[in-house]
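# Generate coordinates for the sequence data below:
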Amino acid sequence: MADAPPPAVTVIVPTFNREAYIAETLDSVLPQLRPGDDVLVVDDGSTDGTPALIGSGVGSGRWPLRYLRQENAGKSVALNRALAEVADDRLVWIVDDDDVAMAGALERMRRPLEEDAEPGFTFGHYDYLVREGGDWVTRPTPVFDHPDEPLHLSLLRRCFIHQPGMLVRRRCYAAVGPFDTALRRSQDYDMILRLSRAFRGLEVPGPLFHQRQHEGQRGAGEAAVAAEDRARAWMRYDALIFERVHADYPFDEFRAMVRPRGHAEGADLDVAARIARAGVMARKAQWGHAANDVASAAALLPDRPSRRLTPAELWDLSEVFGWAGHGLISLDDARPFFHALARLPRRERVRALRAVSARLPQRLRTALRRKRRDEAMLVLRAAALAGRSLLARRPRAPYE
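The predicted model follows:
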């Protein structure tokens, strides 16, 4: 019997008021298609010239695509509607309406999935497309430096993959369920976490798309968010995701994710898993959960004086105030976390607080260089909290 033909690709482009950018997006995608592939644009109720622009492109034959339009309901609703149009045997490439795919990106992502039927998706790097002197220019992004550990654990710390840099089997979307319509922001991150938790991904070397950085509003309708408010909006919706992560992930799942570091079973592995989860939760401003994990880890250490925090565990803590975390934004709620760090034996407390503070000098220099006075003050407040915890007498009772 002849081999089955390779799966075809459906490109989904959700759009909302992107008249200025979507033409470049579509022109970057369409030349990459093979026969049998298709493009589906879902317009989430645009009020600018997007409908007319798409209509003229379709009518002239410039853009051979399907165009669906709905009342403004949010990106999640638009993506779920589009996925309902795609057969389970296809591959899905979701491309944001303001980004630009690099030539050959689709072929680079699809080839590994044609050669190996087991992985659920491929993923890769991107760079920035920024406005300088009236022109759009590309700049490298420094955020794709994920460590040698399970992909899902790295993604729990920060979302360094984006959907224009992913090609996913449609059956994987069916398995993990629809986009969460309660999330008007961070719905992509939520879906990427679900996919990476359930399926193996293959990394494609090199950048795949240009992520446009601009000051336009993000989000749909009443959930639209101005550029300067993005960080707080992401924090609010990420909090919903990570409350669910903490509630739904069995602790054994975190133990499994850190087991490749070489810990034996038992208390050593429990300390490692709790420190890893604490780092994840603190980055997402889930300070109470992070504090409880640090306190639980601290309770395991006094009776085992030979047990030191490992380089990997210190690295977990060093990510708390790293780039793209929410820790500084929610610093008023961070005191329980620092109080829990004071529960560690003195020697390990010093090492842990050094690790937590490791990113602060660079963040202070960056804030001062960019004249962001408020951010600089937050960095100094974080350093002061760390200093007070370093000098504190070890509490007699565990943090509750």
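
# contacts, neighbours, all on C-alpha from now
Fine.

# the strands in the stretch 1-150 of the chain, which residues?
Along the stretch 1-150 of the chain, the segments classed as strands by DSSP state E, counting those that start in this stretch run 9-15, 38-43, 66-69, 91-94, 100-101, 121-132, 135-140.

# Could you dump the ones you listed into TSV with mean neighbour count added?
As requested, these are exported to TSV (neighbours: other CA atoms under 10 Å):
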stretch	mean neighbour count
strand 9-15	25
strand 38-43	22
strand 66-69	15
strand 91-94	25
strand 100-101	26
strand 121-132	20
strand 135-140	12
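
# Could you dump these into TSV with distance to Ile275 added?
TSV is the format used below for the strands of the stretch 1-150 of the chain (distance: least, CA to CA, whole Å):
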stretch	distance to Ile275
strand 9-15	38
strand 38-43	42
strand 66-69	47
strand 91-94	34
strand 100-101	38
strand 121-132	28
strand 135-140	31
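
# Quick one: closest of the ones you listed to Phe199.
The stretch from these with the least distance to Phe199 (CA to CA) is strand 121-132; that distance is 7.6 Å.

# closest to Asp293 out of the strands of the stretch 1-150 of the chain?
strand 121-132 (31.3 Å).

# next one: the closest one to chain centre, how far?
Offset of strand 121-132 from its chain centre (CA atoms, centre = their mean, to the nearest Å): 13 Å.

# same question, stretch 194-209
Using CA atoms, centre = their mean, the offset of stretch 194-209 from its chain centre is 12 Å.

# Straight-line length of it, end to end?
The straight-line separation of the ends of stretch 194-209 (CA to CA, to the nearest Å) is 22 Å.

# Would you mark the buried spots in that stretch?
194-197, 199-204, 207-209 (16 or more other CA atoms under 10 Å).

# follow-up on the earlier one: right, so of the strands of the stretch 1-150 of the chain, which gets closest to Ala386?
Nearest to Ala386 among those is strand 135-140 (32.5 Å), distances taken as CA to CA.

# I have a second one here; can you model it like the first so I can compare?
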Amino acid sequence: MAGFDVSVVLPVFNGERFIRAAVASLAAQTRQPDQLVIVDDGSTDATPDLLPDAVKDLPWNVRLLRTVNSGPAAARNAGIAESSGDAVAFLDVDDLWLPDFLNDQLQHLDRHRWLDYVVSGARIEADGGSRSLQQIQQIQRWRAARDGNHLFVFGAGLFRRDVFRRAGEISPELRFGEDLDFYLRLSEAPDIHGALAPETGYVYRLHDTNMTLDSAAAHLAVTRVIKRSLDRRRGPDGIRPLPPLELLPAL
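Next up, the predicted model:
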């Protein structure tokens, strides 16, 4: 999309193991971002020292922010506020984009001008540990679309900037499930339209330190997110169903 700038927001907390790989996956995009906003959410490891070197050769507008630790939702909100692109995408520090992710997502937005956001197909990569199968099952249970190929996580989406004005900020009080909460709110809004892209461009990586859904706190948080959505949709005639997201034709 000529003249259409894309900002990438990358929140990080204690990401010293992953920051270089995440930035490399951005640098390998066949359609490069126009801006990168990295929000260091109060890291206590070597992340603050590694960030300047990790981004020094990038040709884009790069912004490095450091905030008091407030959680991933607040970090993403800070990144959105600092960004300037016509569209906004997110990459968590421990995940990756495949090389055509941004190009494919932008092509879908260009071909389907009625879309406000598009969600890429996702691939889950596990570290092979004993918890991996359980983690994959939990993630697919709570976050996967019906086709099983799409995860409702921020890193899989590309959003027109206006979405955040119309839908409101990402819920900063949520430490878990803030991505699912936001996607549910988008689906509930009659004037916000999204779709699923058939191409797989997002890699969700499982490892021993990520915030996954195998903890009691995360289970409770996601359950509350779903209940909030049900309560918002509850009326005198029952609960209003969510409209299904269209699966777009392949590029």
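
# TM-score of the superposition?
With the length set by TM-score structural alignment, normalised by the length of the second structure, the two chains reach a TM-score of 0.80; 229 aligned residues with a CA RMSD of 3.0 Å.

# Quick check: Ala197 of the second structure touching Leu115?
No: using CA atoms under 8 Å, Ala197 of the second structure is not in contact with Leu115, being 11.5 Å away.

# Go through the buried residues of stretch 194-209 of the first structure and name the one nearest Gly55 of the first structure.
Phe209 (25.3 Å).

# aligned partner of that closest one in the second structure?
The pairwise alignment with the second structure assigns Phe209 of the first structure to Tyr202, based on TM-score structural alignment.

# The stretch 301-400 of the first structure: helices as residue ranges?
With DSSP state H, counting those that start in this stretch applied, the stretch 301-400 of the first structure shows helices at 311-318, 335-341, 346-357, 360-369, 373-391, listed in chain order.

# that older thread, let me see the contact set for the match of Phe209 of the first structure.
Applying CA atoms under 8 Å, 6 or more residues apart in numbering to Tyr202 of the second structure gives the contacts 95-98, 101, 120-123, 155-156.

# Tell me, of those residues, which are also contacts in the first structure.
Under the criterion both residues aligned by TM-score structural alignment, their matches' CA atoms under 8 Å, those that remain in contact after alignment to the first structure are 95-98, 101, 121-123, 155-156.

# In TSV: those residues, plus distance to Pro52 of the second structure.
Shown next, in TSV, are those (distance: CA to CA, whole Å):
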residue	distance to Pro52 of the second structure
Asp95	20
Leu96	20
Trp97	21
Leu98	23
Phe101	25
Gly121	31
Ala122	29
Arg123	29
Gly155	22
Ala156	26
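
# burial measure for Trp114 of the second structure, as a count.
11 (other CA atoms under 10 Å).

# which ones are touching the residue nearest the centre of the second structure?
Against the mean C-alpha coordinate of the second structure, by CA atoms, centre = their mean, the closest residue is Phe154 at 1.3 Å. Under the criterion of CA under 8 Å, 6+ apart, the contact list for Phe154 of the second structure reads 89-91, 179.

# What of Gln32 of the first structure?
Gln32 of the first structure makes contacts with 103-107, as judged by CA under 8 Å, 6+ apart.

# Roughly how far does Thr212 of the second structure sit from Val119 of the second structure?
Computed with CA to CA, the distance linking Thr212 of the second structure and Val119 of the second structure is 20 Å.

# One more: Glu169 of the second structure?
Glu169 of the second structure sits 19 Å away from Val119 of the second structure, taking CA to CA as the criterion.

# before we move on, what about Met1 of the second structure?
Taking CA to CA as the criterion, Met1 of the second structure is separated from Val119 of the second structure by 17 Å.

# now do Leu206 of the second structure
Distance, Leu206 of the second structure to Val119 of the second structure, using CA to CA: 20 Å.

# one step back: sitting in strands, which of the buried residues of stretch 194-209 of the first structure do you find?
When those are checked against strands (DSSP state E), the matches are 201-204, 207-209.

# quick one, what contacts the corresponding residue of the second structure for Gly165 of the first structure?
Matched across to the second structure, Gly165 of the first structure falls on Ala156, judged by TM-score structural alignment. Contacts were defined as CA under 8 Å, 6+ apart; by that measure Ala156 of the second structure touches 90, 119-122, 201-202.

# mapped onto the first structure, which of those residues hold?
Counting by both residues aligned by TM-score structural alignment, their matches' CA under 8 Å, those still in contact in the first structure are 119-122, 201-202.

# Just give me the closest of the residues you listed to Ala218 of the second structure.
Distances from those to Ala218 of the second structure were compared by CA to CA; the smallest belongs to Ala122, at 21.0 Å.

# Make JSON lines out of the ones in strands among the buried residues of stretch 194-209 of the first structure and add distance to Arg81 of the first structure.
Formatted as JSON lines, those follow (distance: CA to CA, whole Å):
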{"residue": "Gly201", "distance to Arg81 of the first structure": "25"}
{"residue": "Leu202", "distance to Arg81 of the first structure": "27"}
{"residue": "Glu203", "distance to Arg81 of the first structure": "28"}
{"residue": "Val204", "distance to Arg81 of the first structure": "28"}
{"residue": "Pro207", "distance to Arg81 of the first structure": "29"}
{"residue": "Leu208", "distance to Arg81 of the first structure": "26"}
{"residue": "Phe209", "distance to Arg81 of the first structure": "24"}
